[in-house]
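In: A predicted structure for the sequence below; I have some questions about it.
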Amino acid sequence: MQEQESRTSSFTTLAAGPDFRHELEIKRSRFITVLRRTDSEEAARALVADLRREFHDARHHCSAFVLGPDRSVQRSSDDGEPSGTAGIPMLEALIRRETASGVTDLSDVSAVVVRYFGGILLGAGGLVRAYSESVSAALELAPLVQRRRLRLCAVRVPHAAAGRLENDLRAAGYAMAETGYEPQATVLRIALPDAPEPLAEATERLAAMTSGTAALEPEGTDWVDAPLPH
């Protein structure tokens, strides 16, 4: 998603890694929930296709996904279950999932619940509860991270001054990104929250540290994973 499409600077998502799986048995029916981190509709639909192949003998492969920093893309499918009893409850479980700080900002997550029918009808209300609970229970156990958009800024300084300035920046609490090297300068990079205030503050700090001889050069933004705040 391009930067101009959203000014959201952070959201919660699954930690990078393999699919997360969790299973519930409700009145002899098996509900196998699979969560995958996805950043496009194509990737979300690929999860459904993968699980249709893996669980080819299951009766239902219901799905829901939320995409984008501002959660602008939300889709769900009942896949043969009575209308509104599977996909929508699954989607609600995704979008209403709260972090420890009470924020509901989960995104770039796809959920598929594979159901093996156990011979006992659950009724519409029972299905809604089962699919909602399946996704909610998986999310309670799945590894989650905060996805943050940070603004990268370069600082070009003489090679001899780079080590000391980097130490000063770290001591001031700035997160350092990749360092580059040019014939006449070392290029230090710091990662700042993507907002005007931190950029202005860092500009003043750098001017004070270097007696005005160095300046911040914005280089755009990038998304990075960080632990969830407690």
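Out: Looks like it came in fine.
In: rest of the way, CA atoms for contacts and neighbours
Out: Will do.
In: Identify, by residue count, the longest helix of the chain.
Out: helix 123-141 (DSSP state H).
In: after that one comes which helix or strand?
Out: Toward the C-terminus, helix 123-141 is succeeded by strand 144-157 as the next helix or strand (DSSP states H and E).
In: For that following strand, buried residues please.
Out: 144-157 (16 or more other C-alpha atoms under 10 Å).
In: same question, stretch 10-27
Out: 10-15, 19-24, 26.
In: helices or strands next to the longest helix of the chain in the packing?
Out: In terms of contacts (3 or more C-alpha pairs under 8 Å, 6 or more residues apart in numbering; DSSP states H and E), helix 123-141 is packed against strand 20-26, strand 29-37, helix 87-95, strand 109-116.
In: thinking again about what came up before, format the buried residues of stretch 10-27 as CSV; extra columns: distance to R71.
Out: Shown next, in CSV, are these (distance: C-alpha to C-alpha, whole Å):
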residue, distance to R71
S10, 11
F11, 9
T12, 11
T13, 11
L14, 14
A15, 17
D19, 20
F20, 21
R21, 23
H22, 24
E23, 26
L24, 27
I26, 31
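In: Look up the closest residue to L91, ignoring the ones flanking it.
Out: Residue nearest to L91 in three dimensions, not counting chain neighbours: A64, with 5.2 Å by C-alpha to C-alpha, 6 or more residues apart in numbering.
In: residues contacting that neighbour?
Out: For A64, the contact set (C-alpha atoms under 8 Å, 6 or more residues apart in numbering) comprises 74-77, 87-88, 90-91, 110-112.
In: and what of S29?
Out: Contacts of S29 (C-alpha under 8 Å, 6+ apart): 115-120.
In: one more structure, for comparison:
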Amino acid sequence: MANYITIAPAQFVWEQDIKKSRFILNIARITSEDDARAFIENITKQHYKATHNVFAYLLGDNDQIQRYSDNGEPSGTAGVPMLEVLQKNNLHDVVAVVTRYFGGIKLGAGGLIRAYAGTTAEGVKAAGLVARLTRTKVTLTIDYKQADMLQHWLTTHDYQIIATTYDTAVHLVVPVAEVEVPEFQAILTDFLAGHVVFQIGEKTFFEISTK
């Protein structure tokens, strides 16, 4: 599978009230259309008393599958704005359902577009995004006395620590772009005066925060 951006949690819920109508976003990762359909069906069952359960989803390395539904809202005012938000965030393999409980005040076409798009956009922002990238797994082994210094260096140089374990030494797992590995080793060897052991692992997918 290709590199791509998706939501940080496997599933996320966010809601807001707009002119007495309640809008609830449920968004989740998916790997197939069956996943998407099952998620939509589940949310619809949970909110069977809602006025509308609008959905949109993208699936495939190149978003080969794109589906949406206005679920009774005026054509083009709900599902399409949601889909466009997913596209603008460069998201892949996600399904979003916005549930609306009508509060008695009509929003008009423009208001509906803003409500569905805005609920999706704010929910995606609240969930947070991760990039699923191919990286080389590098394990750094150092003495305890150097752990804080190394962690600070990694953080300030935008390297994400995936895992930390402790025994007679400290072991940090860091994903590094393959082309950067030699330079990464050279810089840290110099920075730590040679008091570091590198274990270069296989290339695999890591989820790295986009913040």
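Out: Happy to help now that I have it. The shown structure was predicted, so the numbers you read here are calculated from the model rather than taken from an experiment.
In: that older thread, out of the contacts of S29 of the first structure, who has the most neighbours?
Out: Among the contacts of S29 of the first structure, R115 has the most neighbours (other C-alpha atoms under 10 Å), with 23 neighbours.
In: what do we get in the second structure for that one?
Out: Aligning on TM-score structural alignment places R115 of the first structure opposite R100 in the second structure.
In: related to what we said a few turns ago, buried residues, the longest helix of the first structure. List them.
Out: For helix 123-141 of the first structure, a neighbour-count test (16+ other C-alpha under 10 Å) marks 127-128, 130-139 as buried.
In: now those residues as a markdown table including distance to E217 of the first structure?
Out: Conversion of the buried residues of helix 123-141 of the first structure to a markdown table gives the following (distance: C-alpha to C-alpha, whole Å):
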| residue | distance to E217 of the first structure |
| --- | --- |
| L127 | 55 |
| V128 | 52 |
| A130 | 53 |
| Y131 | 49 |
| S132 | 47 |
| E133 | 49 |
| S134 | 48 |
| V135 | 44 |
| S136 | 44 |
| A137 | 45 |
| A138 | 43 |
| L139 | 40 |
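In: now, which of these sits nearest E41 of the first structure?
Out: V135 (19.0 Å; C-alpha to C-alpha).
In: which residue lines up with that closest one in the second structure?
Out: That one, V135 of the first structure, aligns with T120 by TM-score structural alignment.
In: Please report how far that match lies from L83 of the second structure.
Out: 9 Å (C-alpha to C-alpha, to the nearest Å).
In: And for D190 of the second structure?
Out: With C-alpha to C-alpha as the criterion, D190 of the second structure and L83 of the second structure are 49 Å apart.
In: Repeat that for Q16 of the second structure.
Out: 19 Å.
In: what's the answer for H52 of the second structure, then?
Out: Remark: distance between H52 of the second structure and L83 of the second structure (C-alpha to C-alpha) = 16 Å.
In: before we move on, the earlier item: farthest pair in the buried residues of helix 123-141 of the first structure?
Out: L127 and L139 (18.5 Å).
In: Confirm D70 of the first structure sits in a helix?
Out: No: under the criterion used here (DSSP: H, G, I helix; E, B strand; the rest coil), D70 of the first structure is coil, not part of a helix.
In: and it, how many neighbours does it have?
Out: With neighbours defined by other C-alpha under 10 Å, the count for D70 of the first structure comes to 18.
In: what's the matching residue for it over in the second structure?
Out: Alignment note (TM-score structural alignment): D70 of the first structure maps to N62 of the second structure.
In: can you pull the contacts of its match?
Out: No contacts exist for N62 of the second structure under C-alpha under 8 Å, 6+ apart.
In: I120 of the first structure: what secondary structure?
Out: Three-state call for I120 of the first structure (three-state DSSP): coil.
In: Test my guess that it contacts K27.
Out: Yes: shown here, I120 of the first structure and K27 form a contact pair, counting by C-alpha atoms under 8 Å, at 6.4 Å.
In: Mind checking what secondary structure D225 of the first structure has?
Out: strand.
In: nearest spatial neighbour of the counterpart of F205 of the second structure in the first structure, skipping sequence neighbours?
Out: Per TM-score structural alignment, the equivalent position to F205 of the second structure in the first structure is W223. Nearest residue to W223 of the first structure, sequence neighbours excluded (C-alpha to C-alpha, 6+ apart): R149, at 4.4 Å.
In: What's the separation between the aligned partner of the one you found in the second structure and M1 of the second structure?
Out: Aligned counterpart of R149 of the first structure in the second structure: T134 (TM-score structural alignment). Per C-alpha to C-alpha, T134 of the second structure is found 10 Å from M1 of the second structure.
In: just checking, G110 of the second structure touches T77?
Out: Yes: using C-alpha under 8 Å, G110 of the second structure makes contact with T77 at a distance of 7.5 Å.
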